[in-house]
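Task: produce atomic coordinates for the following.
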Amino acid sequence: MTYLDHAASSPLLPEVAEAMAAVQFAVGNPSSLHSSGRRRRALLEDARESIAADLGASPIEVVFTSGGTEGDNLAVLGGQAARVARDSAREAVVVSATEHPAVLAVSKKLPEVRVASVDDSGALNLDELDRLLDERVAVASVMWVNNETGVIQPIDEVVARGQAVGAWVHTDAVQAVGHLPVAFGASGLDLLSFTAHKLGGPVGIGALLVRREVAPIALGFGGSQERELRPGTSNATLAVGLAAAVRGAVGRLEAETVRLSGLRARLVDGVVGLVSGASVNGGVTSPNIVNVYVPGVRAGDVMMLLDAAGVECSTGSACHAGVPQPSDVLLAMGRTPQEASGALRFSFGAQSTEADVDRLLAALPDAVSRAQAAF
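Predicted structure coming up:
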């Protein structure tokens, strides 16, 4: 089996599994004061300190969550609520048109949402962002690396513009952490969300980096864990796994950028050479994601034919799995419904090899031919 869907979820890395296995049977609640509780608390705090060191944050700024979706929800909903509580006029939220549903869907529950467009390469329209930002904006949220196309947004520009009007700036960095250099403290960001399972870590844990002077309102109720932002018993074992995944990804970043860029170029050159009319969606992108348009097909048909041939990929975000509809991200980039329905996403991770790309390229022509015949 050839797995080219790491942007949906990346297999658990051996070193992460080993780190969790070493602590998973230890007893105790991290909030308990007895010896077992203190030992579990030490594991949790060591993981927090490790993540903070790797991502340029302070330990107090690392708030553990269940993953990217919860982090996005807390940043946007909790952030907006906190700003309104202090200033009732500051109720607007600004997002980009290509955000993950975890941002777009929750923002629709708010009284005023302003959506900044992107161009045909997927890049944020900064002039429009300037027009949308003012002193009534509570939170501006722009995804750092798009989960479908891999397009990289100019987060430094977003931060500068947000700061100028006093807005809190959040980024969904689920596809950025481990693939781009991240220095939270130096970035000027107020909030940054990411997850473990895109990095070869466990499913069920992520973190929201929250600048120490920023205080969103919690969306749940209960205990005072995680700066009173996320009540409930903390899972020290998963935190150890997240820390191990982040440490490994950051440590491999420079070498992996070169390696994955080579795999991406090999895949793009092969697909464009083998499939007439094929093209790549997205301008400046992360090396681990390739979004390819194939003319005259339903992408789902090609995906299933590749699956039958032993190659696994995606038609877009796994969050829309099972729903045959054009990609909202590609529609926002100006693609027609047919073009947005004919796109495949291939994504790499630590286990990806040239042989994986070659197996895809060997299976692709027949899959496309059969899908075009059925279109």
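
Please make it C-alpha for all contacts and neighbour counts, starting now.
Fine.

I'd say residue 111 and residue 91 touch.
Yes - applying C-alpha atoms under 8 Å, one finds residue 111 in contact with residue 91, separated by 7.2 Å.

Show me the longest helix that occurs in this protein.
helix 236-274 (DSSP state H).

Please identify the buried residues of the helix or strand just after that helix?
Under the assignment DSSP states H and E, the closest C-terminal helix or strand after helix 236-274 is strand 279-281. If you call a residue buried by 16 or more other C-alpha atoms under 10 Å, then strand 279-281 has these buried ones: 279-281.

same question, stretch 133-147
133-134, 136-147.

Farthest pair within those residues?
136 and 147 (28.9 Å; C-alpha to C-alpha).

returning to that earlier point: closest to residue 370 out of the buried residues of strand 279-281?
Closest to residue 370 out of those is residue 279 (19.0 Å), distances taken as C-alpha to C-alpha.

one more to line up against the first:
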Amino acid sequence: MAHIYLDNAATTPMAKPVIAAMTEQMEQDFGNPSSTHWFGRQAHTVMDASRQVLAASINARPENIQITSGATEANNTAITEVAHANRDKGNHIITTAIEHPSVLKPLAQLEKEGYDVTYLPVDEAGHISLADFDAALDDRTILVSVMTGNNEVGSVMPIQAIGHRLADHQAVFHTDATQAYGLLDLDVDALGVDLLSVSAHKINGPKGIGFLYRRAGVNFPPLLRGGEQESKRRAGTENVAAVAGFAAAVKLITPQEKADRQAKYLGFKQQIQDSLRGAGVDFVVNGTVEAGALNHVFNLWFPGVSTYALQTNLDLAGFAVSGGSACTAGSLEPSHVLTAMYGADSPRIAESIRVSFGKATTTMDIAQFIQALIKIVTRLRAKAAK
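Model prediction:
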């Protein structure tokens, strides 16, 4: 049985050029970048060249790129350390109700420490209101953390508008750009962000590597303490091969490639919707397929069909989809994103699946998926009606 992968919001397969770049580094430039001998200098050169590639991808300077183990570390560093470093200026933080757990959990810890956190609500499309943001912002606000694009429904937040509002404010502005990176054009100056988090494995790069962009002048102590790597901002021997693989993945994503992927994924969404309607299958889109969405994420509600049953049957048929964020897949807790959008009593929370597309997804993959989806939904509904 062939298996078709439609869970690219969780992770993506490494591209062949990425594997080749990493293999070359593991075989040749295995030295410690902090060592002063020839082997160390070779590894340091790879780090410098890769950092330039990563910086250019968001219109930043190389010295403002801090290598991390991924977006979780980057988010934790940005939120926890900025809050602690600015406690004398205030104790108020603004975020949204649909952030990734790697943002929400550090914020929950800060609340226990006495910080006041405002969680902006979202509408049924997964968007915040700028009026709500304006009402929440005050002289006590020291940090704003708003994701660029949501990992469960694909909603895109008004990052540039928030950046403009904070231009003359003391608050440090952080965005988790993990899902948007590689699909949207991200320019840190145009967006007005001070901190930006990214993870390589969402763009066909290796797992366990990411970066935190830190605007010059935004100072806070390191989360990890030890050696003096990353200009004393993040201790630990650098994973040179993974950094090289990250850069190789970034090189594959040209501005035209971003536009092509967004158009391709939008076509997949339309293909699925048209086919389901044509087959008379009852469904509703969670979020929106209009402007203001990441097209690789498609969240669908099938009334009367449990998420668990649908996901399990699709898996048995050879199709990998998700019931929500991969980071909470083993939890019995309902999706906090769908809960924020539709309310805790909405049946959507237990009857929705997330389908997410990637570079390798084909029209034939989608056609086969649709055929299986229609068959399984119809069978499950018939079984429930007996």
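
one step back: who has more neighbours, residue 111 and residue 91 of the first structure?
Set residue 111 of the first structure next to residue 91 and count neighbours by other C-alpha atoms under 10 Å: residue 91 wins out with 22 against 9.

Correct me if wrong: that one contacts residue 79.
No - between residue 91 of the first structure and residue 79 there is no contact under C-alpha under 8 Å: 10.0 Å.

Give me the common contacts of those two.
Both residue 91 of the first structure and residue 79 are contacted by residue 138, under the criterion C-alpha atoms under 8 Å, 6 or more residues apart in numbering.

any idea where the strands of the second structure begin and end?
Assigned by DSSP state E, the strands in the second structure fall at 4-5, 65-68, 92-96, 116-120, 141-145, 172-176, 195-199, 210-214, 284-286, 297-301, 319-320, 352-356.

Arrange those strands in TSV, one row each, with distance to residue 230 of the second structure as further columns.
Formatted as TSV, the strands of the second structure follow (distance: least, C-alpha to C-alpha, whole Å):
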stretch	distance to residue 230 of the second structure
strand 4-5	36
strand 65-68	6
strand 92-96	27
strand 116-120	30
strand 141-145	23
strand 172-176	20
strand 195-199	16
strand 210-214	11
strand 284-286	41
strand 297-301	33
strand 319-320	37
strand 352-356	34
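
can I get the buried residues of stretch 133-147 of the first structure in TSV with distance to residue 29 of the first structure?
TSV is the format used below for those (distance: C-alpha to C-alpha, whole Å):
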residue	distance to residue 29 of the first structure
133	44
134	45
136	42
137	40
138	36
139	35
140	36
141	34
142	36
143	35
144	35
145	36
146	37
147	35
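
Grab the nearest non-local neighbour of residue 280 of the first structure.
residue 292 (4.5 Å; C-alpha to C-alpha, 6 or more residues apart in numbering).

what do we get in the second structure for the one you found?
Residue 292 of the first structure maps onto residue 300 in the second structure, with residues paired by TM-score structural alignment.

so that match sits right up against residue 281, yeah?
No - between residue 300 of the second structure and residue 281 there is no contact under C-alpha under 8 Å: 11.8 Å.

So which residues of the stretch 1-150 of the first structure form helices?
Under the criterion DSSP state H, counting those that start in this stretch, helices of the stretch 1-150 of the first structure are mapped to 14-21, 35-55, 68-73, 79-86, 101-107, 126-132.

Tell me which of those sits most buried.
Greatest average neighbour count among the helices of the stretch 1-150 of the first structure goes to helix 68-73 (a mean of 25), per mean count of other C-alpha atoms under 10 Å.

so that one aligns onto which residues of the second structure?
With TM-score structural alignment as the criterion, helix 68-73 of the first structure aligns to 71-76.

Please apply the same query to stretch 146-161 of the first structure.
So stretch 146-161 of the first structure sits over residues 150-165 in the second structure, by TM-score structural alignment.

What is the end-to-end distance of that stretch?
21 Å (C-alpha to C-alpha, to the nearest Å).

what comes into contact with it?
Under C-alpha under 8 Å, 6+ apart, the answer for stretch 150-165 of the second structure is 9, 98-100, 125-128, 130, 146-149, 173, 175, 179, 190-193, 286-288, 292-299, 324-325, 337, 354.

In ChimeraX, select just the buried ones from those.
Applying 16+ other C-alpha under 10 Å to the contacts of stretch 150-165 of the second structure, the buried members can be selected in ChimeraX as follows:
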select :9,98,99,100,125,126,127,128,146,147,148,149,173,175,179,191,192,193,286,287,288,292,293,294,295,296,297,298,299,324,325,337,354
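
Aligned to residue 191 of the second structure, what sits in the first structure?
Aligned partner of residue 191 of the second structure by TM-score structural alignment: residue 187.

Also residue 8 of the second structure?
Checking TM-score structural alignment: residue 8 of the second structure goes with residue 6.

For its match, which residues are in contact?
Here residue 6 of the first structure is in contact with 198, 347-349 (C-alpha under 8 Å, 6+ apart).

That one and residue 49 of the first structure: what is the separation?
From residue 6 of the first structure to residue 49 of the first structure the distance is 27 Å (C-alpha to C-alpha).
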